[in-house]
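Colleague: Predicted model, plus sequence, below.
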Amino acid sequence: MKKGKRSGDEAVKIRSNLLSVVSHELNTPISAILNATVALSEKVPADDEYLQMIRRNAERLQRTVRNLMEISRVDAGALRVRLTELDLANFLRIQLERLRPRLQGFRVELEIEDDLPHVCGDLVRLSHVIDAIVLNAAKFSDRPPPDQEAAIQVELRLVPVADLPPEFSEPAWGKKTGMYLVVSVQSQLPPVGESPSHFEELFEPFTPWRDALTREREGLGVELALAKEILHAHEGFIWADMATQGKGWKFHVALPMLSRGDELNMVLANRLFTAVGALSRVSLLILRPEPGSFSKERPPSHVVKAIQKLLFRSSDSIFFIEETGEITVLMDDCDAASAARVAERIVESLGQNLPGFSFVWASVTGPDEGSTAEELLERARGAWRPGR
C-alpha cells in the first residue's frame, strides 16, 4: 500500500516538473511572437487577417501555457492567493466586458442583486475563475445559428449556506455569517456532447470523458480544475448542475461573506502565509476608541474616511470591527520603521482634526512579531499607547 502511494506521489511530482519545464520553455518564444505582432502592426494595417490570426493563436497558446504552469503549482502545493477586499458585482461587470471578444455568437445577460456586500478575493486568480465558468458554459453548449446570438445568463446573488448543495453545507471561517455570494452561469442553448457520469469529473484536469465535439474547442480541460483549486484557497466552492429544458449546464461559484473581523483574520493570515523575504512584511495599526468617542455626528465611517485620506497605497486596507469597536489599518510590504512613521502621521492628524475623539493605539509587524494572525493581534492588543 505504501509502495503504491509512493509511486503515485512520484508520478504527480514527475508530471508537475514536466509541466513546469515545458511551460517555461514555451513561454519565451510565445512572448517573442506576441512582441513581433506589436512591431508588425506598425507596418501593416492592424486589422490584417494574417496578423490577427497570428496574434489570436499566440494569445490562445499563452493562456494554455499559463494554465499548465498553474496546474504544476497546484501539484507542488505552491498555489498562492493574495486576498484583498473585493466588490464582486463591479469586478464581474468588468470581467464580462473583457470576455466579449471571446464569446463569438453569444451575448451576456447579467442580473445582479442590489446592495451586495464585498468579499475577500484575489483579483488575478478570480479572473481565471470567471473566465473558466463563462467560457465553458459556451464551450459545452450548441453553437447559435449563423448571424444570430444566443444568451449566456449570469446571475450574482446572496445565498444562505442552507441553500448550497449538501456537500458544501459547512460555512467557512471564524464567526461565520452563513451567507455566500454565488455567481451562476448558464447558456440558453442545449448542451453538446455527453455529460460526464459524475459531474465531479468536470473539475479534474485532463479527464478523458470529453468527446470529439468538445475537444475541437479551445482548452486542455484544466481551466475548471484550476478554478476549483483557486476557490478552495478562498474557502469557496464550485459545482455544476445538469442541463434542463433545452438549456446548457449551469455552473456555480460561491464565495463566503465574512464579518469584518473574519475578513481581517483571513487577509492577515493570507499575507503571513505568502510572506517571503524582507519586502513581504505586513504591519497593523489598531485604534481602539474610548467609550463615547463615536456619535451620531461622528460615526465610525467618518473616522475611517479621515484615515483613508492619509494612506497613499491602494493595497492598504482599513477594517472597522463592529464587535470590538476597533479600526485596523493593514499595510502591505511595510516594515516596522515605515509602519511607525505612518502610525505617527495618522495619530497626529486624528488628534488635530477630530477634537474630542479619544483613543488608544498599537502597531505591530509580521512575521517578525508573530507568525499568525492571532499572535499579531494579541501582541498589539497587549501594548496600547495613548492617542493625542
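Modeller: All right, it came through fine.

Colleague: Only C-alpha atoms from now on, for both contacts and neighbour counts.
Modeller: Fine.

Colleague: Which stretches in this protein count as strands?
Modeller: 84-86, 106-112, 119-121, 150-160, 179-187, 237-241, 250-257, 282-289, 317-321, 326-331, 359-366, 385-386 (DSSP state E).

Colleague: Using CSV, lay out those strands together with mean neighbour count and distance to Glu200.
Modeller: Conversion of these to CSV gives the following (neighbours: other C-alpha atoms under 10 Å; distance: least, C-alpha to C-alpha, whole Å):
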stretch, mean neighbour count, distance to Glu200
strand 84-86, 18, 28
strand 106-112, 16, 26
strand 119-121, 23, 24
strand 150-160, 19, 22
strand 179-187, 24, 17
strand 237-241, 20, 8
strand 250-257, 23, 12
strand 282-289, 24, 38
strand 317-321, 19, 37
strand 326-331, 22, 38
strand 359-366, 22, 39
strand 385-386, 13, 53
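
Colleague: Leu226 is nearest to which of those strands?
Modeller: Of all the strands of the chain, it is strand 237-241 that lies closest to Leu226, at 10.8 Å by C-alpha to C-alpha.

Colleague: Which residues does that closest one contact?
Modeller: Around strand 237-241, the neighbours that count as contacts under C-alpha atoms under 8 Å, 6 or more residues apart in numbering are 168, 199-200, 227-228, 231, 249-255.

Colleague: any idea how far it is from the chain center?
Modeller: Distance of strand 237-241 from the chain centroid (C-alpha atoms, centre = their mean, to the nearest Å) equals 17 Å.

Colleague: between it and strand 250-257, how big is the angle?
Modeller: Angle of strand 237-241 versus strand 250-257, following axes from the mean of the first three to the mean of the last three C-alpha atoms, to 10 degrees, is 150 degrees.

Colleague: Against that first model, consider the following:
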Amino acid sequence: MTRVLGYLPEERVFHHFQELAHPDDLELPKRILARVLQEPGKSQVTEYRVKHKDGTFHWLEINSLNLLDEPGVEAIVWNYRDITQRKQLEREVAKAKEQLEAILNNVADGIVVANANNSLVYINDVAARMLGFPSAAAMLAAPGSAFGQRLRRFATWDEQGRPLPFEERPGFQASQGKKAHALVLYQDTLAGQGYWTLMRAQPIFDAQAQVQFVVSVFTDITEQKEFEQRKDHFISMASHELKTPLAILSAFTQLLREWFEAEDRQDVILHLSKMDDQITRLTKLVADLLDISKMQAGKIELAQEAVDMDELLREVVENLQPTTTHRLLVKGAAHRSITGDRDRLGQVLMNLLTNAIKYSPQAETVMVRVAQTRDTLTVSVQDFGIGIAQSHQEKLFERFYRVYSEKDQTYPGLGIGLYIAHEIIQRHGGKMWVDSFEGKGSTFSFSLPNR
C-alpha cells in the first residue's frame, strides 16, 4: 500500500478503503467485494480509481482472491497494481483515434484499410458512400452477402475504356508489395451512373517485411474529368473545323506561288513562302490536336508492320539535317526490325530531335544512340542545351505541360509533342523517360520490345 498509494501500514486505511474510491467509482469496491465473498477460490480482477495520500487519484488494477476457506490462510488476498500511466496512454490513444477518425471522415477522399487477408480494417464515410452505402457504420453493419452484391453492381474501366482486370487494380498490386495508382471509371450498372476516381494504394509492411495492411485512397475526379472531356470535345471539333480551311489556304498559296514564279515576282514569292511556312506550322498543330483527341478517346489506330529502325532513323536524320546547323550524329545500330507503326515511330523520332535542336541553341551537336538487348531496343536523343529542373521532369509527358522560366520564355510550343510521343511509345508496349540537369542538357530515351 505504501508503494502504490503512499499510505503507511499503521494508518490502517484498508479498513476504510471503499471511502478512498473516486466518487464515480464508489459502487465498484462494494460490488467486487460481494462477488469475491460469493465465489470462494476464484480470482476477481477489476479496475477503478483510488485516492493517493497526496490527494490525487490513481488507477489501480485490483486482483481479489477469496481464501477464507483455505486452511492456514483464512483471508481475502488483495493484490494492487498502479496502472495510472497505462490508463493515461489509453486515453491519449483513444483521443488520438477519435481525432484521426474525425479527420478521415471529413476529408474529401475515400480511405480504405485492409489487412493481408483482404479483410476490411477501416473505411471512412466518403469511401462507403462511393460504394453506395449511406455511411461507414451502415456498410460495416451490412451482412457480407449484401456487401458482395453491392460490389458486383460496379463495372470497372481504365482510362482508355477497357475493363480493368483485378490484378491490375492498385489495391491488388499494393497487396503484392507495390505502390500503385490508376485512373478508374466505376460504372453502377444498376443505377446507370458512373464516376471517375484516382485510386492510390500503399502497402504497409510488418517487421518481417511482409505486407500487413494496404491503405487505399480514392479521389473522386468526376467533375474534373467531365470538364476535360468537354475540353477535348471542343479541341476535336475546332481542329476538324480548321482542317479544311487550312487545306484550302495551302492549295491557293501554292497556286499563287506558281503564278508569280511564272512572272518572276521574287518579292511576292518571298512573302508567299513565309505564308506557306506558317500554314504548314498551323497544319501540324491541328494534326497534333487531332491526335490528342483520338488518344483521349482511345481511337488512335497503329499499324502492325515490320519497321527497320536503322532505316527509319537514317531517313528522319537526313530529312532534318538540311534544316539545322546542328550536327545530328548517330551511334550504334539496331540491326533488326521491330513490329509497329512506321509513321508514328518516325513522328516520335522527329519530335525528340526537333526538341533537342530547339532547346540547345548554343550547342553544335545532337547525339542519337541506339542500343539493344535480347528483349528491347533503346533509342536515346541527347542535347547539350539548357536542361530541365528535376521538379519538372515527372510532369513533362503530361498533356499541355510546359516548363515556364526566364530561360525558356522565348521557346514556342503548347506542350503536346512529348505527350503524343509518350502515348505512341506506350501504345507500342514500350516506355519513355528523361535524364536531365539544368545547364548541361537533356537525354530523352524510349525502349521498345523486340517482337
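Modeller: Structure received. Nothing here was measured: the structure is a model prediction, and the numbers come from that model.

Colleague: quick revisit: quick one, which of the strands of structure 1 gets closest to Glu378 of structure 1.
Modeller: Nearest to Glu378 of structure 1, of all the strands of structure 1, is strand 359-366, at 9.9 Å by C-alpha to C-alpha.

Colleague: Can you spell out which helices and strands pack onto that closest one?
Modeller: Here strand 359-366 of structure 1 touches strand 282-289, helix 336-353, helix 373-381, strand 385-386, going by 3 or more C-alpha pairs under 8 Å, 6 or more residues apart in numbering; DSSP states H and E.

Colleague: Can you name every helix or strand that the last one contacts?
Modeller: Under the contact definition 3+ C-alpha pairs under 8 Å, 6+ apart, strand 385-386 of structure 1 sits against strand 359-366.

Colleague: what range in structure 2 does the strand it packs on sit on?
Modeller: Using TM-score structural alignment, none of the residues of structure 2 align to strand 359-366 of structure 1.

Colleague: Spell out, range by range, the helices that occur in structure 2.
Modeller: 2-5, 27-38, 84-104, 125-130, 136-141, 144-152, 170-175, 222-262, 266-297, 309-320, 342-358, 390-393, 417-427 (DSSP state H).

Colleague: What about the aligned partner of Glu216 of structure 1 in structure 2, how many residues nearby?
Modeller: In structure 2, Glu216 of structure 1 lines up with Thr410, judged by TM-score structural alignment. By other C-alpha atoms under 10 Å, 9 other residues sit near Thr410 of structure 2.

Colleague: residue closest to the middle of structure 1?
Modeller: The geometric centre of structure 1, computed from its C-alpha atoms, lies nearest to Asp122 (C-alpha atoms, centre = their mean), at 3.0 Å.

Colleague: aligned partner of it in structure 2?
Modeller: Using TM-score structural alignment, Asp122 of structure 1 sits opposite Asp341 in structure 2.

Colleague: How much space separates the closest residue to that match other than its chain neighbours from Asp343 of structure 2?
Modeller: Sequence neighbours aside, Ala303 is the residue nearest to Asp341 of structure 2 in space, at 4.5 Å (criterion: C-alpha to C-alpha, 6 or more residues apart in numbering). When distance is defined by C-alpha to C-alpha, to the nearest Å, Ala303 of structure 2 is 9 Å away from Asp343 of structure 2.

Colleague: so who does the residue nearest to Ala233 of structure 1 when sequence neighbours are not counted touch?
Modeller: Closest residue to Ala233 of structure 1 apart from its sequence neighbours, by C-alpha to C-alpha, 6+ apart: Val81 at 6.9 Å. Neighbouring residues of Val81 of structure 1 by C-alpha under 8 Å, 6+ apart: Gly121, Asp122, Arg125, Ile230, Ala233, His234, Asn270, Thr274.

Colleague: now the residues you listed: which count as buried?
Modeller: Gly121, Asp122, Arg125, Ile230, Ala233, His234, Asn270 (16 or more other C-alpha atoms under 10 Å).
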